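>>> here are the coordinates; sequence isn't available:
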């Protein structure tokens, strides 16, 4: 299972280029000073002898010998100066060349020379349509090809009893970071409040924070208090592993649910509008609903992006190395919120076994769907910005890319709008 920890690089990154240049210049400056001191001392050592010379019959010969010695040291000084200048200049040019190559590599220009056409020569393991392989796993049969991704992580905090109930119809699967305690608390008390509607469950999916001991203690506390934390034993920064765990956990523990929403903790979800999307009951009703959203039928919707190129700049979050994915674009992406039926959730889960792991979860999700010939439905009501137009808030299914304060503000606006409706 690839985690991207040891990604081969065309050129090793230089951690501190300016520092390296400074060290090189200080070194050669010190060498130059030593050479100058050496040459200066050599010339100064001649002066006492010249001062003590008595102009006698042999004085002219002595002056000639000392002058030759002086000229010898002077020539050495000039040779050393030229050598130091050449070496320093060569090192400067070499350093500039290495920095330029690293910059071009970091910006992805070398990788662009090796990309392949997605529409003309696509191959991604396992090759071809993986529907039959997926169906064999669903049917409990052994597939004729081994999986390329094993869900071999462990779930250390698992509130599975809360979802495996007969009255669960809609499940919010929110991928969070361990340190985002405030976002989770705001969501619990705003759009994710389970008591507002029956038949709805909310769960947060996190990894293990190795650098923040306080965050891990807070996760343990939240798990005991709210029983809504699902935690895996992998790094908290591995978003694709969270997505894999989300698929596995929901598929196995939420069997009565008809609809699932996969989102992150920077998202505001309108439960009222989502229920109106998947049920044929008065949206303002606070009672259990009878859904017309068939869980045994495929359904997948969200904000669809097409013709999206992989990020080749190593310093960006969604960087993908050319060795991991060598094509010039992804299949249609749904990001960052997906609404799907249970059938579609199962397809993603079992299809993930036969789709090579990729560190960018929305791209991995798109590859699984592409290999299963699943096509998402685009819906503009999955909004990617903070709405200024009241109609956008009124009709939105989700609003993404906001912090916990923005979530609370949107929640207050929706409550105010209902009061004066």
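Thanks, I have the structure now. These numbers were taken from a predicted model, which means no experiment stands behind them.
>>> only C-alpha atoms from now on, for both contacts and neighbour counts.
Fine.
>>> buried ones in the helix or strand encompassing residue 349?
In the assignment (DSSP states H and E), residue 349 maps to helix 342-352. The neighbour-count check on helix 342-352 (16 or more other Cα atoms under 10 Å) flags 342-352 as buried.
>>> dump the residues you listed into JSON lines; add distance to residue 211 as well.
Below are the buried residues of helix 342-352 laid out as JSON lines (distance: Cα to Cα, whole Å):
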{"residue": "342", "distance to residue 211": "36"}
{"residue": "343", "distance to residue 211": "38"}
{"residue": "344", "distance to residue 211": "36"}
{"residue": "345", "distance to residue 211": "32"}
{"residue": "346", "distance to residue 211": "34"}
{"residue": "347", "distance to residue 211": "35"}
{"residue": "348", "distance to residue 211": "32"}
{"residue": "349", "distance to residue 211": "30"}
{"residue": "350", "distance to residue 211": "33"}
{"residue": "351", "distance to residue 211": "33"}
{"residue": "352", "distance to residue 211": "29"}
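>>> against that first model, consider the following:
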């Protein structure tokens, strides 16, 4: 882990080319002068693992690690995912593991912590670090997953970061997009590619980024946050480069900044296999996509039950 006090300010200029004009993206490294800025997450920082299911990767090297993002108090969402697409036991031809990433609840802390410990004992699928579980710390939560893969599951072939209000068709992802019979890709990140977006300068916006910490007028391309897939080596590379640059609270845009820092491009996915908006449920359509956003709890259970009845899972 890098020592924050030893960081020095530096700037990386990266050129992007478009049909109109070249753009410059300025990526600032973390620096003691920025350390206390409220819009920057404290990182690198020696966050501790409070819950860590080490046995998940001790016996096998998983083909796919599902890193599920949610709130520490949301027991119902975790249980629903365990009963549906996150049920590891139904994927018998490849090794798939499920991990829930959480922080420390800022409210009802002791009660929620007790529930999390009971869940962890029962299911062995919760990774918790000691930062506050807030929307502002979403980037820290995602990086805790990249750190976990780097340190405790380094031989995973692929990783998917996914929010807990997403339906994931794991079979389609594994067999139609990733292909377990082929050697794992390297430098691979795919999902909904977001391009030509600008940081919000409105100080009451949830996604506000002031010019003093992000001076550029545009974000580099990034994978939309609800769900994206990385090769195993990329999870390690993202974690490594995050030790060197300022960590912003906009998680998916930050991943794009990491990719730009490494000069690695997103791989566009096949058309219509990543759905970032809620779409009407159709079993035939859903059997041929990787993910669909805004399906949670009862909606997800109904969808899953129908697809199981039709033998589409």
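That came through, no problem. Values in this document were obtained by computation on a predicted structure and should not be read as measured data.
>>> so the longest helix belonging to the first structure aligns onto which residues of the second structure?
Ranked by number of residues, the top helix in the first structure under DSSP state H is helix 59-106. Under TM-score structural alignment, helix 59-106 of the first structure has no counterpart anywhere in the second structure.
>>> helices and strands around that helix, which ones?
Secondary-structure packing of helix 59-106 of the first structure (3 or more Cα pairs under 8 Å, 6 or more residues apart in numbering; DSSP states H and E): helix 17-44, helix 46-52.
>>> reformat those helices as a markdown table; add mean neighbour count and distance to residue 415 of the first structure.
Formatted as a markdown table, those follow (neighbours: other Cα atoms under 10 Å; distance: least, Cα to Cα, whole Å):
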| stretch | mean neighbour count | distance to residue 415 of the first structure |
| --- | --- | --- |
| helix 17-44 | 14 | 54 |
| helix 46-52 | 11 | 95 |
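>>> closest to residue 209 of the first structure out of those?
helix 17-44 (30.7 Å; Cα to Cα).
>>> could you give the residue range in the second structure aligned to that closest one?
Going by TM-score structural alignment, helix 17-44 of the first structure sits over no part of the second structure.
>>> mean deviation, the helix holding residue 349 of the first structure versus the second structure?
Helix 342-352 of the first structure: mean distance to aligned residues in the second structure after superposition is 1.3 Å, counting by mean Cα distance after the TM-score superposition for the first structure.
>>> how about the helix or strand just after that helix, which residues of the second structure does it hit?
Sequence order places helix 361-371 as the next helix or strand after helix 342-352 of the first structure, per DSSP H and E. Counting by TM-score structural alignment, helix 361-371 of the first structure falls onto residues 251-261 of the second structure.
>>> got the buried residues for the matching stretch?
251-261.
>>> and which of these is nearest to residue 201 of the second structure?
Using Cα to Cα, those come closest to residue 201 of the second structure at residue 253, 14.9 Å.
>>> okay, angle between the longest helix of the first structure and helix 17-44 too, please.
If you take axes from the mean of the first three to the mean of the last three Cα atoms, to 10 degrees, helix 59-106 of the first structure sits at 180 degrees to helix 17-44.
>>> where does residue 218 of the first structure sit: helix, strand or coil?
Here residue 218 of the first structure is helix, with the state taken from DSSP: H, G, I helix; E, B strand; the rest coil.
>>> now do the same for it: its match in the second structure.
Checking TM-score structural alignment: residue 218 of the first structure goes with residue 115.
>>> and what of residue 192 of the first structure?
Per TM-score structural alignment, residue 192 of the first structure is aligned with residue 86.
>>> test my guess that that match contacts residue 98.
Yes - counting by Cα atoms under 8 Å, residue 98 is a contact partner of residue 86 of the second structure at 6.1 Å.
>>> ok, now how distant is residue 185 of the second structure from residue 241 of the second structure?
Separation of residue 185 of the second structure from residue 241 of the second structure (Cα to Cα, to the nearest Å) stands at 20 Å.
>>> same check on residue 281 of the second structure?
Distance of residue 281 of the second structure to residue 241 of the second structure, computed by Cα to Cα: 39 Å.
>>> brilliant, that's me finished.
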